[in-house]
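> fold the following.
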Amino acid sequence: MFDVDMLLSSFGLLGILIIVFMETGLLIGFIFPGDTLLFTAGMMAHADPPFTPLWTLMVGIPIAAMLGDQLGYFIGRKVGPAIIHTRAMQWIGPEAVEKSHHFFDRFGAATVFLARFIAVVRTVTPVVAGFSHMDHRKFTFYSVLGSAAWGGLIPLFGYLLGEIPIVQKYMHWFILAGLATLLIPFGYQVYNIIKKQRQHQNHTPPTPAEATTPNQS
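Take a look at the predicted model:
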C-alpha cells in the first residue's frame, strides 16, 4: 500500500514552501501547478499519519508566497522591462505577460491579489509590478492579502475534503490522484520548455563567419 511517510520524506513541507517561493520569486516554479500542490498538501495533512499539521501549511505557505512576491517585485524593479527578453520569461511565454498587463489595465493594483489564484499569471505579476514602478507599499498590501487567502484557504479546503468518510477510506488513492495531477503537468511543462529550446536552436541564424564559409563540396 502507498505510504504517506514516503511522501513526507521525499517531498516534505520545506519542499512545498520552496516551490511556492520559487513560483513568484525566481520565475521557475511556474512549472508546478501550485493550486493542486496546496490542495493535495491539505489532504495529506488529514492523512494518518498526517503529512504535517494543517497550521504549518496555513502559516508557512502564505509567508513563502509573500517572500516570493517581494523578490519577484525587486527583480522587476532592478532589471526593468528588459527582463521580458530573458530566457526564463521566454519559457513562460508572452501570453502570461500580456494577460498580466490586461489584468493591470482592468483591475489596477488589485491584480496582485487576483493573480494569486491564476496559474502562471501569479508568476509574472510581481515582476510586471516591479518594472512598472508600482508603489511598493500598495504592492505589499495586496500581496499579503492574496498570499494569505490563497495559501490559507486552498490547503484548508483540501483538509476539509479529508473529513468526508469516503475520502478517509480511500485517502491514499486520493493522494495518488493529486500527485498525478502534479507530476503530469510538470512533465508537460518540462517537455514544452525543451521543445521551445530546441526550436530556438534550430532557428538561430548563422554567425557571420558561418555565413561566409565557402562550400567545401
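
> going by C-alpha atoms from here, please, whenever you check contacts or count neighbours.
OK.

> contacting residues around stretch 173-188?
31-33, 36-37, 40, 43-44, 167 (C-alpha atoms under 8 Å, 6 or more residues apart in numbering).

> give the buried residues for it.
Within stretch 173-188, the residues that count as buried by 16 or more other C-alpha atoms under 10 Å are 174-175, 178-179, 181-182, 186.

> ok, now stretch 136-153?
Quick answer for stretch 136-153 (16+ other C-alpha under 10 Å): 139-140, 142-153.

> picking that back up, would you list the buried residues of stretch 173-188 in a markdown table and tack on secondary structure?
Listed next are these as a markdown table, based on DSSP: H, G, I helix; E, B strand; the rest coil:
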| residue | secondary structure |
| --- | --- |
| Phe174 | helix |
| Ile175 | helix |
| Gly178 | helix |
| Leu179 | helix |
| Thr181 | helix |
| Leu182 | helix |
| Phe186 | helix |
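
> ok, so of those residues, who is nearest Ile75?
The closest of the buried residues of stretch 173-188 to Ile75 turns out to be Phe186 (C-alpha to C-alpha; 24.6 Å).

> how about this one, so we can line them up?
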Amino acid sequence: MSDFHWTKLFNPEFYITMEINGIPIGIYMVLFIVFAETGLFAGFFLPGDSLLFLSGIYNRELVETFFIISSDLSNVIVLSLLIASAATLGNIFGYWFGSRSGNYLYSKEDSFFFKKKYLIQSQTFFEKHGGIAIVFARFLPIVRTFVPIIAGIVHMKKSKFMFYNVFSSLLWSFLLVFAGHYLYSLFLDQFNVDLKQHIETIILTLIAITTLPLVLNYFKQKKLLKNSEK
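Below is the predicted model:
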C-alpha cells in the first residue's frame, strides 16, 4: 500500500483487485460497495455502474473467491446474482431508514457525505416517475442512493417497493455485468484489444454516459426556474 493515493478510492479496479496479505477480497468489496451505494446515503460518491461493468471483465477472478466454475456463462450468472442480492438488500435498508428517520434528513446540515440538494432532486424524480423511478434510479448515480430512502419516507407500499426493488436489482446487475464480460471477449477475440489495458477510458466513458441525464435535467430545471422568474 506504499504507492496508495486517495484518488484510487474513485477507481473501481482498485476495489476489484484488492488483496490483504495476498488474499483477494475484491468480491467482498464489490458487494459492500453495491450495498452501500444503494442503501447508505453516504455511498453516493462510490463507483457504481463502472464497478459492475469492470466486475464483468474480472468475473472469473471475483467468483473464484467462492467457487471454481469452468463455465463462463455460469460465472457471470453467479456474479450477477450476488450483486443483485447486495443491491436488493441495500435498497431494503434505504427504505427502512427512510421510513424510520427520513424526516431527519431534511433538517440535517450538509457535510462531505451528505448533500440535501441530492435528497430534494431524488424526491422530485420519484414524484415524477412513481414506482418505476426505482428502476430508472438504478442507472443514475446519486439518485439511486436516495430514491429508496424517499420511498421509505412516503411509506410506499412494501409489496410494490419490493417488486420494483428486485426487478431493478436484477436488471441493473445482469445488464452491466454481462455487458462487461461479453464486450471484453468481443474486443479481445475480434480486434485483439484487451479492455483491461483501457480501464481509465472505460471508466470516463461510463461516467459521461450515466451522468449525462443528470446534467441535462439540471439545465432543464435551471431554465424552468429562470422562465418562472420572468
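
> TM-score for this pair?
Overlay of the two chains. TM-score (TM-score structural alignment, normalised by the length of the first structure): 0.70; 176 aligned residues with a C-alpha RMSD of 2.9 Å.

> include distance to Pro208 of the first structure when you put the buried residues of stretch 173-188 of the first structure into JSON lines, please.
Output for those, formatted as JSON lines (distance: C-alpha to C-alpha, whole Å):
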{"residue": "Phe174", "distance to Pro208 of the first structure": "57"}
{"residue": "Ile175", "distance to Pro208 of the first structure": "55"}
{"residue": "Gly178", "distance to Pro208 of the first structure": "51"}
{"residue": "Leu179", "distance to Pro208 of the first structure": "49"}
{"residue": "Thr181", "distance to Pro208 of the first structure": "47"}
{"residue": "Leu182", "distance to Pro208 of the first structure": "45"}
{"residue": "Phe186", "distance to Pro208 of the first structure": "39"}
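
> nearest to Trp55 of the first structure among the residues you listed?
Among those, and counting by C-alpha to C-alpha, the member closest to Trp55 of the first structure is Ile175, at 19.2 Å.

> which position in the first structure pairs with Pro47 of the second structure?
The equivalent of Pro47 of the second structure in the first structure is Pro33 (alignment by TM-score structural alignment).

> which ones among the buried residues of stretch 136-153 of the first structure map onto helices?
When DSSP state H defines the helices, the subset of those inside them is 139-140, 142-153.

> what number of residues lie near the spatially closest residue to Lys108 of the second structure that is not a sequence neighbour?
Among residues not flanking Lys108 of the second structure along the chain, Lys116 sits closest, at 7.6 Å (C-alpha to C-alpha, 6 or more residues apart in numbering). Neighbourhood size, Lys116 of the second structure [other C-alpha atoms under 10 Å]: 15.

> can you tell me what Phe117 of the first structure aligns to in the second structure?
In the second structure, Phe117 of the first structure lands on Phe139 (TM-score structural alignment).

> one step back: now the buried residues of stretch 136-153 of the first structure in CSV, with distance to Ile193 of the first structure?
Below are these laid out as CSV (distance: C-alpha to C-alpha, whole Å):
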residue, distance to Ile193 of the first structure
Phe139, 30
Thr140, 31
Tyr142, 31
Ser143, 28
Val144, 31
Leu145, 32
Gly146, 28
Ser147, 27
Ala148, 31
Ala149, 30
Trp150, 27
Gly151, 27
Gly152, 31
Leu153, 31
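
> in helices only, show me the contacts of stretch 173-188 of the first structure.
Going by DSSP H, the helices hold 36-37, 40, 43-44, 167 from the contacts of stretch 173-188 of the first structure.

> any figure for the gap between the residue nearest in space to the middle of the second structure and Asp110 of the second structure?
Closest to where the C-alpha atoms of the second structure average out (C-alpha atoms, centre = their mean) is Gly48, at 3.2 Å. To Asp110 of the second structure, Gly48 of the second structure is 22 Å away according to C-alpha to C-alpha, to the nearest Å.
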